[in-house]
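>>> Here is the input, now give the coordinates:
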Amino acid sequence: MCLIYFVFFLFFSIVSFLVSLNFMVSEYMVLFEYEVLTVNSCSIMMTILLDWMSLLFMSFVLFISSMVIYYSEEYMEGDVYINRFIMLVSMFVLSMMLLIISPNIISILLGWDGLGLVSYALVIYYQNVKSYNAGMITALTNRIGDVALLMAIAWMMNYGGFNYIFYVDVFKGSEEMTYVMWLVLLAALTKSAQIPFSSWLPAAMAAPTPVSSLVHSSTLVTAGVYLLIRFNFALSETMMFVLLFVGTMTMFMAGAGANFEFDLKKIIALSTLSQLGLMMGILALGEYKLAFFHLLTHALFKALLFMCAGCMIHNLGNCQDIRYMGGLVYQMPLTCCYFIISNLALCGIPFLAGFYSKDLILEVLSMRYINLFIYFIYYLSTGLTVCYTFRLIYYVLVGDFNYLSLNMISDKGFIMLKGMSGLILLVITGGSMLMWLMFPTPYFVCLPSLMKMLTLLVISMGAWLGFELSKFSLSYSLKSMMCMKTSLFFSNMWNMPYVSTFGVNYYPLLIGGEIYKIVDQGWSEYYGSQNIFFRMSRFSIFLQFLYYNNLKVFMLLTSMWLMYMYLYLFI
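So this is what the prediction gives:
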């Protein structure tokens, strides 16, 4: 079954890519419309938009999905329900397809809700307490975005239709479109896990690694960015300012947190969060094509990074703590080679996929008239990205091997290696290929030589700092309570999980418990069911007494009546 889906997705990925090239060259766009329902002159249409952007993104999603499904055949072997797993992944991908090709806000909601529902089923796949908690926080956080989209649909009724593509640019600045755009912005922030909705993204790591590879590269978390890319023309200055601030803060928070984390998958998840912040930030500056460019290149190297991490976790008996790893480069040379290449692409090392998008984003940012705070945070976050990447490389590949002395760690997973090999070529060459395709007229970057070299300097500084700090191992952060508290603060994402889960749950549960004691088991119980039961039981005991002693009672009542009559007659 894995092979059938692999071939199916790969075939459609190639077709979609070739068609997108044709559309790109001829500047062509196709819009299909099918009327589903008409209510009071407001028609609900099923619409499909095929342009170079949707087709190109679709080809990347399908290609990554095909490789992940092929990889899952070995990673999930031994699972009794592997066919059900593959079906869930396929439903997940198809929901994403529906979202990509929809210029209609109702069909977007169908794909959006499909992603939320299937992601819940995939996160709780291993069916333990941690998975259930993670699934619940994922589903409930995404429900905020779903409700925002439903409210946006209600506001779109003012235009008599739901095809936003016709209204976005024309009605920019109108009151209705302003409300719609704030709601769309809220939906995008929840789905792409921006502050303050970030805590669900690392929690979703409870899902199987192939799912993490798909979710955190090209599907679930990128849906919010893609939605804003489509709606970018209607963003007002205030919205852009809010989005820029939230995006940069998320990027910095995730980059700082990843430097204090020891869970391999969580580090890569925080890395995804950092890159999403980068995309949101550059999108807020009006460069939607650059955001889309980075979205595609990031999807490639992040999918491969997760697949390499999965291969390592698989070999280490499901151990995810990087402190147990080390020296894996000697036992898993090919996997580690892929791991290093995808990590370097993430850092923006020249001429790999990530370099073309990240370097261009930072240079365009340097050319913009922007305040010092945003400029500083962008470069600092880039340095932190390189810092945690080299820290990860040190712990996993260079440091001492701390796992069991008796082990079977090797590169023997040939199916997993083939799945990863399908991506490695694009991780190396995909950036330059996309650059030539998407920007036939290149950006003219005119910067002083020192500012031009600033990106390379920040990368070098980050790499050195990450490598040096890793040598101290964990002991340096445990020397003082202050260091330990700082480490805990950053690794807990600025205490955001406490705000989004405990902060939301604690008081309602506490109040619920008190109400249960006072009302349900207190006055309500005393005056309600329990009191009725006591009164009825007492009354029935009295009646029972009468029935058992009827002659004695009859004689007693007769004598009482005679006494009463006697008193009445003589008085």
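
>>> From here on, just use CA atoms for contacts and neighbour counts.
Will do.

>>> Now do the same for Val445: helix, strand or coil?
Under DSSP: H, G, I helix; E, B strand; the rest coil, Val445 falls in the coil class.

>>> Would you state the strands of the chain in chain order?
Residue ranges of the strands in the chain, as given by DSSP state E, are 30-39, 42-50.

>>> who wins for proximity to Phe11 among these?
Nearest to Phe11, of all the strands of the chain, is strand 42-50, at 17.8 Å by C-alpha to C-alpha.

>>> what is the orientation angle of that closest one with strand 30-39?
Angle of strand 42-50 versus strand 30-39, following axes from the mean of the first three to the mean of the last three C-alpha atoms, to 10 degrees, is 160 degrees.

>>> Buried residues, strand 42-50. List them.
Of the residues in strand 42-50, 43-50 count as buried by neighbour count, 16 or more other C-alpha atoms under 10 Å.

>>> give me every residue that touches Leu404.
Contacts were defined as C-alpha atoms under 8 Å, 6 or more residues apart in numbering; by that measure Leu404 touches no other residue.

>>> Now distance to Leu278 too, for the strands of the chain, in JSON lines please.
Converted to JSON lines, these look like this (distance: least, C-alpha to C-alpha, whole Å):
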{"stretch": "strand 30-39", "distance to Leu278": "31"}
{"stretch": "strand 42-50", "distance to Leu278": "27"}
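
>>> that older thread, closest one to Leu56 out of the buried residues of strand 42-50, please.
Set against Leu56, the nearest of these by C-alpha to C-alpha is Leu50 (9.8 Å).

>>> And that closest one, how far from Leu362?
Summarising the geometry, the distance separating Leu50 from Leu362, computed by C-alpha to C-alpha, to the nearest Å, is 31 Å.

>>> let's see this one next to it:
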Amino acid sequence: MLSICKIYFMLFLYLSINLFIMALYFILLNMEVFIEYNLLSFNSLSMVMIVFIDWMTLFFMSFVLFIAALVTKYSEDYMGLDKSLNRFILLVVLFVLSMMFLIMSPNLISILLGWDGLGLVSYILVIYYQNIKSYNAGMLTALSNRVGDAALLIAIALMMNFESWNFIFYLDFFKNDDMMKIIMFFVILAAMTKSAQIPFSSWLPAAMAAPTPVSSLVHSSTLVTAGVYLLIRFSSAFSPMFMDFLLFISLFTMFMAGLGANFEFDLKKIIALSTLSQLGLMISILSLGNSDLAFFHLLTHALFKALLFMCAGMIIHSLNNCQDIRFMGGLSLYMPITCTLFNICNLSLCGLPFLSGFYSKDLVVEIMSMGYLNLFVYLIFYLSVGLTVCYSFRVVYYTFTGDSNILVLSTLNENSKIMLSSMIGLVFLVVFMGSILSWVMFPFPYFICLSFVMKMMTCFFILMGIFLGYECAKFSLEYSIKAVLFYNFSMFSASMWNMPFLSTFGVNYYPLFLGKIYMKNFDQGWLEYYGGKNLYNSLKMSSSSFQLFSRNHIKIYLLFIILWLMFMVSFLII
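Next up, the predicted model:
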């Protein structure tokens, strides 16, 4: 009998291959399909379910389903000892279905259903391991994402002015409309919370409390990419002011995440900050007017980031759930295949020529270099590229070189054929899919005209990043305790420029404190006495008195007759 993991693996894989073939067909013929299904008609009211399918939708869905297929297969061994494995797989399936719903929707209402589905299931998955750390991370994730949900609800309410929520029909026509500008502001706010841009970045590393297969799915193609996908769909309606705003927010996010990853010691958090840096890269090129390039990098990034988390999960699994890179070392001797795959992903992330990451990342940087931008944007872009290489080689230095720093009695091995087969199935796409996608998506190549110095700038920063990553790893090992300034700077950078204290703990304290006062003085105080409780008591007394009348109506009738007779007798005597 097939297990639930194998069933969903085969189903997702079959759907992924079919959707990829359909995507090639759609892009070849430049087709778009718009489907309306009438759910309910009552008098003049019609509830219509709308699906919009084009090459972008099909490509993204095929990638999400392919990664989900390998993640479910990977989970069969990784979560094999879990008593509620079936529940975990069904939650992953719900997560994927919510993402499918969001991808296919040209309507803000149906987008909100997929959007909220992602938020709810992500909260359940983050608190899957039931402890206080997971609970805090889950609440931080859920409450941060609620800001975006509220922004999307306000955008839905404001879009009633256009008498339809099908935004794809009139984004171009109402580009300069004042109401559309307000709607675009709320859409950007929603995308910023879901894709964890500054100042909503603190939930992304916290969400690492989820199991590693979930992290692989979330950080590659589902939750965090939903915001970027929403921006790609709405990009034609953004005014230049919003584009400039998005550019600077994404640049700061990219730089902050790259810097923070160089001082972090948790393996999963380093990869999470790497995701944040790449999201900043996608949104920055989108804000420069190249939404197709942002989508291209979104797809290639999904492949190597999913595999990166799978390799990290294999390492953590073998080290008895230890995630601190300072306890690792010499893993290349014990886990050669995992380390090879990890290095391929790392090099793809850094933009090494002819791996999938190179085709999108190098193109993004060179298109940016051709633009007429200021020196600040140019420097931050290239520094962020250098920092990516820096933290990647720092992780390699700590984990794969030197001697093992874990316990003597350890279980370092890679005997799991199921986990290895799912990882190897993804590595071929990490190597080859970048070139295939570039040929398919851009049949007419970009003409890039740069000077030799600017053309070699990417290679220079990659080499500089390798050198700094190696030196930074040695420096932090030998001198970080002694050098107080370096220690303080590393703490400041590792805490994401104190963002959790500013945007989360600092903001949460006052509403919670005021809520306590309100509950004490109003809900359980005077408002309760004069409101709910007193109203209940008065209604209870009046109903009981009326009940007295209703139960004793003959006695009361006779009493009234006696009173009337007494009144008449007294009147006659007078």
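
>>> Quick check: TM-score for this pair?
Their TM-score after superposition, calculated using TM-score structural alignment, normalised by the length of structure 1, is reported as 0.90; 529 aligned residues with a C-alpha RMSD of 2.0 Å.

>>> sorry, back to before: could I get the buried residues of strand 42-50 of structure 1 as TSV with distance to Met332 of structure 1?
TSV is the format used below for those (distance: C-alpha to C-alpha, whole Å):
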residue	distance to Met332 of structure 1
Ser43	58
Ile44	54
Met45	53
Met46	49
Thr47	48
Ile48	45
Leu49	44
Leu50	43
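
>>> In structure 1, what range does stretch 538-546 of structure 2 match?
The counterpart of stretch 538-546 of structure 2 in structure 1, using TM-score structural alignment, is absent.

>>> hang on, I meant stretch 492-506 of structure 2
Following TM-score structural alignment, the partner segment of stretch 492-506 of structure 2 in structure 1 covers residues 489-503.

>>> Let me see the contact set for Leu49 of structure 1.
In this structure, Leu49 of structure 1 makes contact with 29-32, 101-103, judged by C-alpha under 8 Å, 6+ apart.

>>> Need the counterpart of it in structure 2.
Using TM-score structural alignment as the criterion, Leu49 of structure 1 maps onto Phe52 of structure 2.

>>> residue contacts, the residue lying closest to its match once chain neighbours are set aside?
Once flanking residues are discounted, Phe52 of structure 2 sits nearest to Phe34: 4.7 Å by C-alpha to C-alpha, 6 or more residues apart in numbering. For Phe34 of structure 2, the set of contacting residues under the criterion of C-alpha under 8 Å, 6+ apart consists of 50-53.

>>> nearest spatial neighbour of the residue most central in space within structure 2, skipping sequence neighbours?
Among the residues of structure 2, the one closest to the centroid is Val224, at 2.4 Å (C-alpha atoms, centre = their mean). For Val224 of structure 2, ignoring the flanking residues on the chain, the nearest one in space by C-alpha to C-alpha, 6+ apart is Ser195 at 4.6 Å.

>>> which residues sit in contact with the equivalent of the one you found over in structure 1?
Ser195 of structure 2 maps onto Ser192 in structure 1, with residues paired by TM-score structural alignment. With C-alpha under 8 Å, 6+ apart as the criterion, the residues that contact Ser192 of structure 1 are 220-225, 273, 276.

>>> In CSV, list those residues along with distance to Tyr288 of structure 1.
Listed next are the contacts of Ser192 of structure 1 as CSV, based on distance: C-alpha to C-alpha, whole Å:
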residue, distance to Tyr288 of structure 1
Leu220, 19
Val221, 17
Thr222, 14
Ala223, 14
Gly224, 13
Val225, 10
Leu273, 18
Leu276, 13
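
>>> and those residues, which are buried?
The neighbour-count test (16+ other C-alpha under 10 Å) applied to those identifies 220-225, 273, 276 as buried.

>>> tell me the two of the residues you listed that are most distant?
Taking every pair in the buried ones among the contacts of Ser192 of structure 1 and measuring C-alpha to C-alpha, the maximum separation is 13.2 Å, between Ala223 and Leu273.

>>> about what we covered before: nearest to Met536 of structure 1, of the buried residues of strand 42-50 of structure 1?
Ile44 (59.5 Å).

>>> how close does that closest one get to Leu37 of structure 1?
Here Ile44 of structure 1 is placed at a distance of 5 Å from Leu37 of structure 1 (C-alpha to C-alpha).

>>> re the thing from before, need the contact partners of the match of stretch 492-506 of structure 2.
Residues lying outside stretch 489-503 of structure 1 but in contact with it, judged by C-alpha under 8 Å, 6+ apart, are 137, 196-199, 253-254, 256-261.

>>> PyMOL command for the buried members of those residues?
Typed into PyMOL, the line below selects the buried ones among those, using 16+ other C-alpha under 10 Å:
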select buried, resi 137+197+198+199+253+254+256+257+258+259+260+261
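
>>> Need the max-distance pair from the contacts of stretch 489-503 of structure 1.
Of all pairs drawn from those, the one with the longest distance (C-alpha to C-alpha) is Ile137 and Asn259, at 24.0 Å.

>>> Helices along the stretch 1-150 of structure 1, start to end?
Using DSSP state H, counting those that start in this stretch, the helices of the stretch 1-150 of structure 1 run over residues 2-26, 52-75, 82-100, 105-123, 129-156.

>>> Give me the packing partners of the second one, helices and strands only.
Contact analysis of helix 52-75 of structure 1 by 3 or more C-alpha pairs under 8 Å, 6 or more residues apart in numbering; DSSP states H and E lists helix 2-26, helix 82-100, helix 209-215, helix 288-315, helix 414-438 as its packing neighbours.

>>> Could you tell me where stretch 424-439 of structure 2 falls in structure 1?
Aligned using TM-score structural alignment, stretch 424-439 of structure 2 spans residues 421-436 in structure 1.

>>> Ok, stretch 310-320 of structure 2 next?
Counting by TM-score structural alignment, stretch 310-320 of structure 2 falls onto residues 307-317 of structure 1.

>>> okay but the residue nearest to the centre of structure 2 is in contact with Val218, surely?
Yes - with contact defined as C-alpha atoms under 8 Å, Val224 of structure 2 and Val218 form a contacting pair (6.5 Å).

>>> related to what we said a few turns ago, show me what the residue nearest to Phe52 of structure 2 lines up with in structure 1.
Structural alignment places Phe34 of structure 2 opposite Leu31 in structure 1 (criterion: TM-score structural alignment).
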